[in-house]
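**Student:** got a predicted structure here, sequence first:
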Amino acid sequence: MTPSSQARALMIQGTASDVGKSLICTALCRMFANKGVRVAPFKSQNMALNSYVTQDGGEIGRAQGVQAEACRVVATTDMNPILLKPKQDMVAEIIVHGRRHADLDAKEYRETYVKEALPIAHEALLRLQNEYDLLILEGAGSPAEVNLRDRDIANMRMAHLADASVILVADIERGGVFASIIGTLELLPEDERQRIKGFIINKFRGRRDLLDDGVQWLEERTGIPVLAVLPYMNVDIEAEDSLALSALRLKRPRQGEFAIDIAVIRLPRISNFTDFDPLFDEPDAGVRYVSNARELGQPDLIIIPGTKNTVEDYLWLQQTGLDQAILCHHEKGKRVIGICGGYQMLGTHLYDPHAVEGTGGEYAGLGLLPVETVFNPTKRTVQIAGRLYQPSFLTPADQDFEAPTPTESTLTGYEIHLGVSTLDRTQAKPFVLLEDGREDGAISADGRVLGTYLHGIFHNRHLTRQLTNQIRVEKGLQPLSDEVVPESVRREEAYNMLARHVEEHLDMDKLYQILGMPTASAVINR
């Protein structure tokens, strides 16, 4: 048993991936934080396309960074000590306590490194248990993968180490919700099954009373209570993996449906696609993810996102014909933005002398920016702030583009990349003057092409509104008001709304009973 001096622990596991574990953990983090509990998130091992950079430059899963924000605490690498970032088929970059460790294939990781990873994760868990009153642990995938059980360090093994009660989450939207719950229980050994203290049925749509018979049957068959049936909620909180891309905002806008048409290239190894969430909030703007030249059409703006493998995804652009489609788009006077790996692709050359991106070699880029990139094994991960140069990407094409000077507006973002890019300043201008004295990015002489390493650039809502307004003016449309809700305010509202939604439908008395306390104050005052 966990000593009384250590934090209580509650673990959210799922019957499958993308059933809503991360959002429920986020809701619980904010709910308990609002009650004055010193609460923190933990996920021992995470596989994610989207990552989060801590204040000290560590890289963790985006979900744990978001959950730390919901807890109103500073995110640390203890909250996600092992991060796996898919890089190639069956190969992932292994991040250990926020730092790049190695690229390993699935077999090598499971047969060799998992044994090293487990004590690293356990030590991180112990530090958090000694620092906080309550930990909200998140599982990964399903705990019932029988072929992976002996190497699974993200589910029941962590529940045992934390002495955590487990709540099992199932997604009713997939169908077969009762079968998925019963099947998961049946595949667990008895000691693990005993840890499951409650169920949550998530993403429910329709009449609640039509589900009552099934809930009653489930509780009678298992002896485990259903703590909540959560109605579907489209909350504005960042997603983490590629499954979320498939149903992003529940709609795929058609060309011509919105006044502004934005096409994001859906690279096979796309990463940090949460960069583009704010674009969905812009009035009259439609965001489409496209995978081939036929789908591209005639957008007002093309965005090439970040990627876990710039070279491989650039070769894919060539194979699909999207490279030529992007060049034709630019020749017609339209705008192109590249973020991180997308920025590297916009340059003239890509050099991979250390075979960081694969087999090594030299590649000619799209040539839309006078930038050369050299890949090296040293990864840069840092939160950054800076000032936009003016004239800039927001400057009308017919305005003088000489002698850029920093504006007073501060931009924030974060860097996660291996390459070092060099700009020929005789042919293009930098994008941002950073607080540490460096310059970031490049803007073409015609002001139509922008490349930057700044992830989260569109979360600077004023800049995003300026960009869409500039496109509106160029199309003969009236600009919108410059008044926007700051990103920090939006996030706080989203966390609180999610917490209220979950608490409204959650049996709090049973939850407190599971945690072994009459109320939240029992955690604070123990």
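**Tutor:** Received the coordinates, thanks. Numbers count the residues shown, from 1 in each chain.

**Student:** only C-alpha atoms from now on, for both contacts and neighbour counts.
**Tutor:** Noted.

**Student:** what are the buried residues along the helix or strand hosting Q129?
**Tutor:** Assigned by DSSP states H and E, Q129 belongs to helix 114-131. By 16 or more other Cα atoms under 10 Å, the buried positions in helix 114-131 come out as V114, A117, L118, I120, A121, H122, A124, L125, L128, Q129.

**Student:** helices and strands around that helix, which ones?
**Tutor:** helix 156-162 (3 or more Cα pairs under 8 Å, 6 or more residues apart in numbering; DSSP states H and E).

**Student:** putting a second one here so we can go through both:
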Amino acid sequence: MFQGTGSDVGKSLIVAGLCRLYARRGLRVRPFKPQNMSNNAAATADGGEIGRAQALQARAAGVPLSVHMNPVLLKPQSEIGSQVVVQGRIVGNARARDYQAMKPQLMPAVLDSFARLSEDADLVLVEGAGSPAEVNLRAGDIANMGFARATDTPVVLIGDIDRGGVIASIVGTKAVMAEDDAALVAGYLVNRFRGDISLFDAGLAEITRHTGWRSFGVVPYLPDAGRLPAEDGLGLRSRYDAGGEEERKRIVVPVLPRIANFDDLDPLRQEAGVEVILVEAGRPLPPADLVLLPGSKATIPDLVALKAEGWDIDIRAHARRGGKVLGLCGGYQMLGRMLRDPERIESDVDAIDGLGLLDIETTMTGDKRLRPVSGVSLPDGTPFSGYEMHVGTTVGPDRRRPFARLADGNDEGAISPAGNIVGSYCHGLFSDDRQRARLLAWIGADPSALAYEAEIERVLDGLADHLAAHLDVDGLLDLSRGRG
């Protein structure tokens, strides 16, 4: 099990790289994260959902997605509360304090999923959440040492030297842990080192002197790792910037408080002909070749936030000038005339006016659609594959001009009469090189020769090679065999 001295220290990518490395050795590898908090989720073939980080790890291991890879998924809907998904299914909503009381009740599902994965695996690589140093949350813990103790799983602690203070963060984690928890920690590794690794030899010795833990290595910073999808929004703003290159086409994305499935943007940011500009609260939307409204975990509250920023005025003005607008999932719903939530599924608002750019209306319903999809965009027949992940049913005249026809024969999405406003429930469209080229041509950008899916495979292979060169990967494997 890989735990961290904090969030965003690289746990997800370390596990993904090791999934690829050990799978290439012929082992049956499965990723597992007992509890995840993220609005960046992936749909499984059986109609469930898991964190997108585990989806990337499963891809690295070369295995299909399973709800058991992430049995507890928390999807934040407010500053203090989240939707709770257990083994792929929504079980309700919980405020942060209430969830602490709920956690012990979820451990049986976590252990059940772990057992199911283990039956079909030679090696299960487990990712913790946050940090075991959060001892105020230790009671009833299912994400870190609570899980490790319940399953007698050896732990390796990851520290991030790039953020500074890595010696103190690793030694401090040991200092605050209970002795029985610390006894399960077999060692540590240091991530994102820049420069001459030998200069940190004394640092490693100091960590080992204070903790008694073994070093499994130091991982140098790998720029290519930033080309892989991020687990959550912590690094979102640092992953995109304006760039300032006038000749590039601008895709402007308002950053909504509950932005979800933002990895839809990843393929676009790798295109040389465009710059993806994420606009944070407090700033107007700049001139754009395309305004892209992303997915949202809570569409109505995010629409309220969008209007509070005055972005609705910017978007309508852009559209009046003939500017292009694309709404994905929650963003698609916002483009309509009205959003209704009679059952108060997402908020305490019964109904709210949308942006009025598409002649459609959406009603939130209790059923959530979670499924992989494929089809062709209309009218040109360009193929795509992706997934749907949403609540709500959308109807209206502009649905007679669908964005796509799915493989099951149903039409999907809507297009305005002038053709400059498009909405779709499909996520993952732009991972398909043909569909991404279609979008770029629509906004007047030249598509590159980027083969996105092949690029992800290349980076995963490179990450595995990188870890093999700098970590004691045989020693890590021995831990799982009880020989460490």
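**Tutor:** That came through, no problem. Just so it is clear, the model here is predicted, and its values are computed rather than measured.

**Student:** just to revisit the earlier point, quick one: the residues in the second structure that the helix holding Q129 of the first structure pairs up with.
**Tutor:** Alignment note (TM-score structural alignment): helix 114-131 of the first structure is matched to residues 103-120 of the second structure.

**Student:** sorry, back to before: average gap between the helix or strand following the helix holding Q129 of the first structure and the second structure?
**Tutor:** Per DSSP H and E, the first helix or strand lying C-terminal to helix 114-131 of the first structure is strand 134-138. Comparison of strand 134-138 of the first structure with the second structure after fitting gives an average deviation of 0.5 Å (mean Cα distance after the TM-score superposition for the first structure).

**Student:** in contact with R192 of the second structure, which residues?
**Tutor:** R192 of the second structure sits next to D160, I161, D162, V218, V219, P220, Y221, L222 when contact means Cα atoms under 8 Å, 6 or more residues apart in numbering.

**Student:** please repeat the previous calculation with a cut-off of 10 Å.
**Tutor:** Going by Cα atoms under 10 Å, 6 or more residues apart in numbering, R192 of the second structure touches 9-10, 159-163, 218-223.

**Student:** what's G423 of the second structure aligned with over in the first structure?
**Tutor:** In the first structure, G423 of the second structure lands on G451 (TM-score structural alignment).

**Student:** give the contact list for that match.
**Tutor:** 303-304, 336-347, 368-369, 371, 393, 430-431, 440-444.

**Student:** whichever strand or helix holds it vs the second structure, average distance?
**Tutor:** Assigned by DSSP H and E, G451 of the first structure belongs to strand 449-452. Compared with the second structure after the fit, strand 449-452 of the first structure shows a mean deviation of 0.6 Å (mean Cα distance after the TM-score superposition for the first structure).

**Student:** starting at the chain centroid, how far to that strand?
**Tutor:** 22 Å (Cα atoms, centre = their mean, to the nearest Å).

**Student:** and it, what's buried?
**Tutor:** V449, L450, G451, T452.

**Student:** how about stretch 147-167 of the second structure?
**Tutor:** 147-149, 153-161, 166-167.

**Student:** now do stretch 343-354 of the second structure
**Tutor:** For stretch 343-354 of the second structure, using 16+ other Cα under 10 Å, the buried residues are I345, E346, S347, V349, D350, A351, I352, D353, G354.

**Student:** how about stretch 313-323 of the second structure?
**Tutor:** Neighbour-count burial for stretch 313-323 of the second structure, counted by 16+ other Cα under 10 Å, picks out D314, I315, R316, H318, A319, G323.

**Student:** residues in the first structure aligned with that stretch?
**Tutor:** Against the first structure, stretch 313-323 of the second structure falls on residues 324-334 (TM-score structural alignment).
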